[in-house]
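Peer 1: Here you go, sequence then predicted model.
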Amino acid sequence: MKTQVDSNGIVTLTREGEALVKDSPLYNEGLRPTTMEEHNWTSYNFASLWIGMSICLPTYAMAGGLISLGMNWWQAIITIILGNCIVLIPILLNSHAGTKFGIPYPVFARLWFGSKGAHIPAVARGLIGAGWFGINCWFGGAAIDTLLMSMTDWGNVPGHLWISFLGFWAINVWVAYRGPEAIRKMEAWAAPVLIIMSLALLIWALTSAGGWGPMLSAPSKFATTGEFLKVFFPALTGAIAFWATMALNIPDFCRYAKSQKAQVVGQSSALPTTMGFFSFIGVAVTSATVVIYGEALWDPAAVLAKFSPLAIFFGTIGIVLATLTTNVAANIVAPARAVENLAPRRLSYQNGALIAGFVGLLMQPWYILENFGNYIFLWLGTYGALLGPIDGIAIADYWLVRKRRIHLTELYKTNGIYSYKSGYNTHALWAMLIGIAIPFICKYIPGLTIVWDNAWTIGLLISLAVYTWVMKGNASIISAKQYEQVTSQAAAGKAS
């Protein structure tokens, strides 16, 4: 029986296929494959998604963190751009599965970890997303607090910083609660606004300082190549890990893509360029503040606080918009889907969004942001070591093991071929643990710390190789003939 139909590279369930699984405990409206009509995201939607997510306070501050560690401006910017070009590869590879089969990340994870085992990578990604949610809320809340103090007597209010933080957190949760379609619409108009405001800030800095400023002419603090590389590799891992979360759950968005071309063009054109561009603005504006104010102001809110009340008002709107577009898209969808996947019949995306918001508070973002060492090495480096192996397993399973063939209805069966033994694929568990353990052990072996410094990349490659090897001939792999037996081909140009 044909349970799925392929129309121009987009696979959807047939009526017969949907009837088979719609009553399954693993199926609900948020986790089901998308319909052909729901594949409506264009290249512009994906470009605006990444522009909206990349123009944020953590991006602005990232280059500053690298400069504080000893890099000069161009070393910091190149490190960030290179890291984003590297992470773009797994983003595009995992995007293909989401686009072709219309499945969200937790369902995609059932393919390689099993119907129950999928909770492991889904919750791991969700916890990190919730942590980022808290970090962005703290950035945004602190910025709003600074701006309010510059305009009013807000600083005399007891607990004013915490009030700003919790108020901004509540706004983020409310927007996220409205769902992915609301996110798409917000990103579409927010992206050009954020670009214009970023350019305005850069133009102000150049004209007010009479040039680029001293920071762009300051040399690197590293005397030798060896000294530079000791910072470069962990910094590169941090730059990769910045979006390593999205490399996993990008199917949550690409399941709505009109075509593979739409998601590839939109993402490739926007991610590395916007991250490099906005990081450079952070460096250039901070450099200008040395000339204008006699000190380096890395916090854009501190810069705006010196402007006129009208400029502060519009600047506050820009900061709120920049943080919202990043937070609700990059950091709440994945944990909300992970929570929903725990009990699809009892929990919804909206329940997940609320729970993720509260978990973000428990992650204590104020501690993570206490200094750049915590931010780049403790936070970004550590979770990069966790997510790299999961990324490797996802890529290996879809591209090397299954060769892009998925039996959709089996993903929603408690006893289907993707349930493995008792709902867990132990091959994936071992591949993940090996990919995490080897870099972690090398961290404590003299001469091998470079493996830990590149934990995301090396962990990804190790788990990819191990998983591909142990999954050879696995019973869950369907052949080309079996795939044809359940998949019908729609006439060109027609939707299912």
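Peer 2: That came through fine.
Peer 1: C-alpha only now, for contacts and for neighbours.
Peer 2: Will do.
Peer 1: Return the residues in contact with the residue positioned nearest the centre of the chain.
Peer 2: Centroid-nearest residue in the chain: Met246, 2.8 Å away (criterion: C-alpha atoms, centre = their mean). Taking C-alpha atoms under 8 Å, 6 or more residues apart in numbering, we find Met246 in contact with 91, 330.
Peer 1: Do I have it right that Tyr420 meets Lys116?
Peer 2: No - at 9.5 Å, Tyr420 does not count as touching Lys116 under the criterion of C-alpha atoms under 8 Å.
Peer 1: Compare these two (neighbour count), which wins?
Peer 2: Neighbours were counted for Tyr420 and for Lys116 using other C-alpha atoms under 10 Å; Tyr420 has more, 24 against 21.
Peer 1: Any idea how many residues pack against the closest residue to the more buried one other than its chain neighbours?
Peer 2: Closest residue to Tyr420 in three dimensions, ignoring its sequence neighbours and counting by C-alpha to C-alpha, 6 or more residues apart in numbering: Gly114, at 6.0 Å. When neighbours are defined as other C-alpha under 10 Å, Gly114 has 27 of them.
Peer 1: cool, Gly447 as well?
Peer 2: Applying other C-alpha under 10 Å, we find 9 other residues in the vicinity of Gly447.
Peer 1: and here's the other structure:
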Amino acid sequence: MKSQVEKNGIVTLETQTAERLSESPLWNDDLRPTRREEHHWTTWNFAAMWISMCLCIPAYALAGGMISLGMNWWQAVMTVLLGNLIVLIPILLNAHAGTKFGIPYPVYARLWFGSKGAHIPALARALIAAGWFGINCWIGTTAIDGLLQAVYRGWWDVPGHTVIVFLLFWGLNVFVAYRGPESIKNLMKFSAPLLMAASLGLFIWAVTAAGGLGPMLSAPSKFDSAGEFLVVFFPSLMGCIAFWSTMALNIPDFCRYAKSQRAQVVGQSLSLPTAMGAFSFLAIAVTSATVVVFGEALWDPVAIITRFPAPVILLGAVVITISSLTINVGANVVAPARAIENLWPKRITFAMGAVITGLLGMAIQPWYIMENFGNYIFGWLGTYGALLGPIDGIAIADYWLVRKRRLALAELYQNEGRYHYRGGINWNSVIALIIGVAVPALGWLIPSLSILWDNALLVGMVTAVVVYTGLMRNHETLVSPVEYRSMTQMEDEPSLVSTANVSQ
């Protein structure tokens, strides 16, 4: 009997197979493959997701940081745009697997690391996401705290005012995440148009107050030669790529609900680079306008909003709260929550994983880390990019070059299936990861090879692709075209068995 059904490029489990696998220790209701009717995210859902996540204070500061390093406005915007066009490639490549087979990131990782080894890339992604969760909670806290002070001058005298705001905002983040990915989709559908309108309103104010775009964008580059520019350009470019490299790994968590490959490809391709490029231009233009209007460069949007009347400040507080909440829940909760529940699928749910993520985010004490925001952003992005680049490379090489998009879906949920490997770990992945991290690390240890570390994410990714593809050539776990046809009921074939999805 065939175990899986492929229709319009979407693969689901056959009814009896799904019922049998539901007893597996590797299966729970959050980690199982999506059913046919659950593939309902449209192009707009994906566009709204990226627009909502791009319109955030960290993205605003990322562009501003490049100006502070000496770039002019168009150099900074082009760096951001190029970085996001590059990171879009691994995002779309990994999204294909999530869309076609309906699997979340921790299950996808079983494919290339094994049923036990999958905890390595899943927890690596989870720890970074939990760190970002705490950081974004703190960014939102300081923004809201400052805006409350601007409205109510006695707020600073309230004992523990910052702690109060942090706990309330942290609780709101955890509550939304606790309700699951569907609540995240609904939040993004609402927040995207609101954030677009607010950003456009801020830009219109800046142009009007500064007397046009000319005075806003007149600051020249501080670099006297191409060499001086490149010294700043490459680390900045890697920072832009690393900014979304976490999402490049766990994008299957979202794309497993895609209505079609076209929906996720078009939605993401149109929204990510466009939203980041446009928002970066807005951030740079508005900041430049503050020099004309206020006599000083205000990189923090909160500092700008506090100069307005109380009604505008209150509206700004709402917008910043929604912005911080959207990116935090969308980008920094789903991956760690899935990774945590994957440790014990029969006992830990997504909701429990979300709560644990929130506690980890608080445990890193982001208020200490964020004392030096600029150095932290670039140091943090560059360092974890060196780790995630090779993992991204392994995932892409496995699905596209090694397996050529052919999977035995049911065996991802079997303890002794082909993707269990030996002892639950695919040691070829471990070797590729170690080499992928070691090669760019040479640039950190040897000054003459510093270009390797400056481009650690891409160097590690390419290295891992080459090593992993070579090690996995003709591996025993591969599914041949003939075998894939034998286990898959294709849409244009009549079926003698029920192909409905399990409805439990």
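Peer 2: Now that the structure is in, tell me what you want to look at. Quantities reported herein were computed from a predicted structural model and do not represent experimental measurements.
Peer 1: roughly how far out does the helix or strand that contains the residue nearest to the centre of structure 1 sit from the chain middle?
Peer 2: When secondary structure is defined by DSSP states H and E, Met246 of structure 1 falls within helix 244-249. How far helix 244-249 of structure 1 lies from its chain's middle: 5 Å, per C-alpha atoms, centre = their mean, to the nearest Å.
Peer 1: Surely the residue nearest to Tyr420 of structure 1 is in contact with Gly416?
Peer 2: No - with the criterion set as C-alpha under 8 Å, Gly114 of structure 1 and Gly416 do not qualify as a contacting pair; they are 9.5 Å apart.
Peer 1: Do you have the helices of the stretch 151-300 of structure 1 handy? List them.
Peer 2: For the stretch 151-300 of structure 1, the helices defined by DSSP state H, counting those that start in this stretch occupy 160-177, 180-209, 225-241, 244-249, 251-254, 260-293, 300-304.
Peer 1: Distance to Gly17 of structure 1 for the ones you listed - can I get that in JSON lines?
Peer 2: Below are the helices of the stretch 151-300 of structure 1 laid out as JSON lines (distance: least, C-alpha to C-alpha, whole Å):
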{"stretch": "helix 160-177", "distance to Gly17 of structure 1": "30"}
{"stretch": "helix 180-209", "distance to Gly17 of structure 1": "25"}
{"stretch": "helix 225-241", "distance to Gly17 of structure 1": "38"}
{"stretch": "helix 244-249", "distance to Gly17 of structure 1": "25"}
{"stretch": "helix 251-254", "distance to Gly17 of structure 1": "21"}
{"stretch": "helix 260-293", "distance to Gly17 of structure 1": "24"}
{"stretch": "helix 300-304", "distance to Gly17 of structure 1": "52"}
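Peer 1: Let me know which of those helices is the nearest to Ala492 of structure 1.
Peer 2: Evaluated with C-alpha to C-alpha, those place helix 260-293 nearest to Ala492 of structure 1, the distance being 15.7 Å.
Peer 1: Mean distance between the closest one and structure 2 after superposition?
Peer 2: Using mean C-alpha distance after the TM-score superposition for structure 1, helix 260-293 of structure 1 ends up 0.7 Å from its aligned counterpart in structure 2, as a mean over the superposed pairs.
Peer 1: Contact partners for the residue lying closest to Thr488 of structure 2 once chain neighbours are set aside?
Peer 2: Take Thr488 of structure 2 and drop its neighbours on the chain: the residue closest to it by C-alpha to C-alpha, 6+ apart is Gln4, 4.9 Å away. Each residue near Gln4 of structure 2 by C-alpha under 8 Å, 6+ apart is listed here: 11-14, 17, 409-410, 487-489.
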